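A.B. asks: Provided below for reference: sequence and predicted model.
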Amino acid sequence: MRQRWVIGNWKMHGRRQQNAQLIHEIISVPLWPGLCVAVAPPAIYLQQVHELLIGSGVVLAAQMVSEYEQGAHTGQCAAGMLADMGVQLVLAGHSECRHAGQTDAQVALQVKRVLEQGMSVVLCVGETLEQHERGETLDVVRKQLEVIAGLGAEVANRLLLAYEPVWAIGTGRVASPGHAQWVHQALRSTLAKSLGEPWAMTPILYGGSVKADNAAELLSQLDVDGVLVGGASLKASEFLSLCRLAAQAR
């Protein structure tokens, strides 16, 4: 059975006191069997959140990573630094990073660096509104998948995908459950055909204006293995509701 995930991406939100309260409320509820839960705070708060999560079973994630191992790269965090901070999971290729100019070549290197350090990676893929309206969704996401070409089966259990239609992120628009299932199924099929059958077990998450009141039907889809959550991860009750829905789905 594929792993089920709920990942909270805090983006550029949080202060020390708010972080402590949010984490306290999240970890006060026992984890659901079979569900993996992760939070991705801003890099400056990774140490704080790492200490707050000790013994909880909740995974510490990072929002991004440098493609470089070290050197004169002001403001960047190398994969080795993140691993040293207790990070276990890293996002790569998030649409907001791509919008800021991040290329597929950079994403490919980020994935490589994360895996080299023994961490897991969430590769984010998704199409813009213009690409969506032109019917190019599958062409776009399959092209974005090419950054993991050549990966061996030994790292298959450390890769997650997140389908995040760009037109749904922070807009209040949500892909229909049928559309999400169509894309997720295509991604799973592409992984299996291009990299081998073990990759068919890759967890594929949906991200894009996910909230407790719209997640249940998305999570009931056969190839939707969880959610990558933005704004809804900043309120403990909402985030925990999403965790419960993900654990109970299917």
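C.D. replies: On my side now, so go ahead.
A.B. asks: every contact and neighbour count from this point should use C-alpha atoms.
C.D. replies: Noted.
A.B. asks: ranges for the helices of the protein?
C.D. replies: Assigned by DSSP state H, the chain shows helices spanning 16-27, 46-53, 79-84, 95-99, 104-116, 129-133, 137-145, 177-195, 212-219, 236-248.
A.B. asks: and the angle from the second one to helix 16-27?
C.D. replies: Here helix 46-53 runs at 40 degrees with respect to helix 16-27, directions being taken by axes from the mean of the first three to the mean of the last three CA atoms, to 10 degrees.
A.B. asks: closest to residue 8 out of the helices of the chain?
C.D. replies: When those are compared by CA to CA, helix 236-248 sits nearest residue 8, at 7.6 Å.
A.B. asks: take a look at this one as well, against the first:
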Amino acid sequence: MSKPVSLVAGNWKMNGQRGSWKEIDSLITKIDKEAPADCEVLICPPLTLMALFAVDASQSKVQIGAQDCHQNNKGAHTGDVSASMIADCGGSHIIVGHSERRADHQETSALVHDKAVSVVENGMKAIICVGETEAERDAGDAVKIVLDQISQSVPSTATSETVIIAYEPVWAIGTGRTPTVADVEEIHTAIRNSLIDRFSSDGAGFSILYGGSVKPSNAKELMGAENVNGALVGGASLKADDFNGIIDAYRP
């Protein structure tokens, strides 16, 4: 039985320009000087910056990934970028199924599944996002919604070495609202049990990240919750000092 790898990942969303390399350089300096124990660090900038950042971070302990990809490796898909292209630019991970993609682009769990397959086939790790809306939580359906997304989005070929789960309650993303630790533990434990049911002992080795208004002031408490193996961070990842403050949760 493998132990889940702790990961703190930054999702820059549609933010950042070439001058933002200063934040990456600052983060690299901080991480290489004082790497957190048993914790990996990842930044997923916009695709316009990914290749630049990947070169900058190539000799460091900071990994660079992408925020989305097309499910096909090539073809007549104007404006899209494939997992193979991202791998060619030095990407290590790709986020798929983020709630903003599911809502704004009507992405289904079936599509997320196919994207995850492509990510893994191209030698990278897929970070598969799941999470409920406020209405779904208020209706008492949070666990059901999340487990349905897990069931449909995670490929049957997934392993703890190739797929990471990120639970992000939609109502907490960028709002400043954060679930209680008990709320987070309930969902993460349900996810863990579902992975064990499906993948046997390897299910215990999948990393399950929490995302949704994670910041330096609450990171240690959230990262200490049961079955929480790291964080998927939005706005707080844009500044090296703030992001490093969240990584501090894994430093003694």
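C.D. replies: Received, thanks. For clarity, every value in this text was computed on a predicted model and none was experimentally measured.
A.B. asks: returning to what we had before: let's have the helices of the first structure in a markdown table, adding mean neighbour count and distance to residue 161 of the first structure.
C.D. replies: Below are those laid out as a markdown table (neighbours: other CA atoms under 10 Å; distance: least, CA to CA, whole Å):
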| stretch | mean neighbour count | distance to residue 161 of the first structure |
| --- | --- | --- |
| helix 16-27 | 15 | 24 |
| helix 46-53 | 17 | 22 |
| helix 79-84 | 20 | 19 |
| helix 95-99 | 15 | 13 |
| helix 104-116 | 20 | 12 |
| helix 129-133 | 14 | 19 |
| helix 137-145 | 17 | 9 |
| helix 177-195 | 18 | 9 |
| helix 212-219 | 18 | 15 |
| helix 236-248 | 20 | 16 |
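A.B. asks: looking at the ones you listed, which is nearest to residue 229 of the first structure?
C.D. replies: For the helices of the first structure, the distance to residue 229 of the first structure is smallest for helix 236-248, at 8.2 Å, taking CA to CA.
A.B. asks: which residues sit against that closest one?
C.D. replies: Helix 236-248 of the first structure is contacted from outside by 4-6, 8, 22-23, 25-26, 32-35, 37, 211-212, 215-216, 219, 225-227, 232-233, using CA atoms under 8 Å, 6 or more residues apart in numbering.
A.B. asks: also stretch 81-98 of the first structure?
C.D. replies: 46-47, 50, 59-65, 102, 104, 107, 110-111, 114, 117, 119-126, 164, 166.
A.B. asks: whichever of those end up buried, select them in ChimeraX.
C.D. replies: To isolate the buried members of the contacts of stretch 81-98 of the first structure in ChimeraX, using 16 or more other CA atoms under 10 Å:
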select :46,47,50,59,60,61,62,63,64,65,104,107,110,111,114,117,119,120,121,122,123,124,125,126,164,166
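A.B. asks: of the contacts of stretch 81-98 of the first structure, which belong to strands?
C.D. replies: Among these, the ones falling in strands (DSSP state E) are 59-62, 120-125.
A.B. asks: from residue 98 of the second structure, how far off is the residue of the second structure most remote from its centre?
C.D. replies: Ranked by distance from the centre of the second structure (CA atoms, centre = their mean), the top residue is residue 76, with 28.1 Å. To residue 98 of the second structure, residue 76 of the second structure is 24 Å away according to CA to CA, to the nearest Å.
A.B. asks: endpoints of stretch 58-72 of the second structure, how far apart?
C.D. replies: The first-to-last residue distance of stretch 58-72 of the second structure comes to 26 Å (CA to CA).
A.B. asks: so how far is it from its chain's centroid?
C.D. replies: In terms of CA atoms, centre = their mean, to the nearest Å, the centre of stretch 58-72 of the second structure is found 11 Å from the chain centre.
A.B. asks: that one corresponds to what range in the first structure?
C.D. replies: Counting by TM-score structural alignment, stretch 58-72 of the second structure falls onto residues 54-68 of the first structure.
A.B. asks: list the contacts of the matching stretch.
C.D. replies: With CA under 8 Å, 6+ apart, stretch 54-68 of the first structure has contacts from 9, 11, 27, 31, 36-43, 46, 49-50, 53, 76-79, 82, 86-92, 106-107, 109-110, 113-114.
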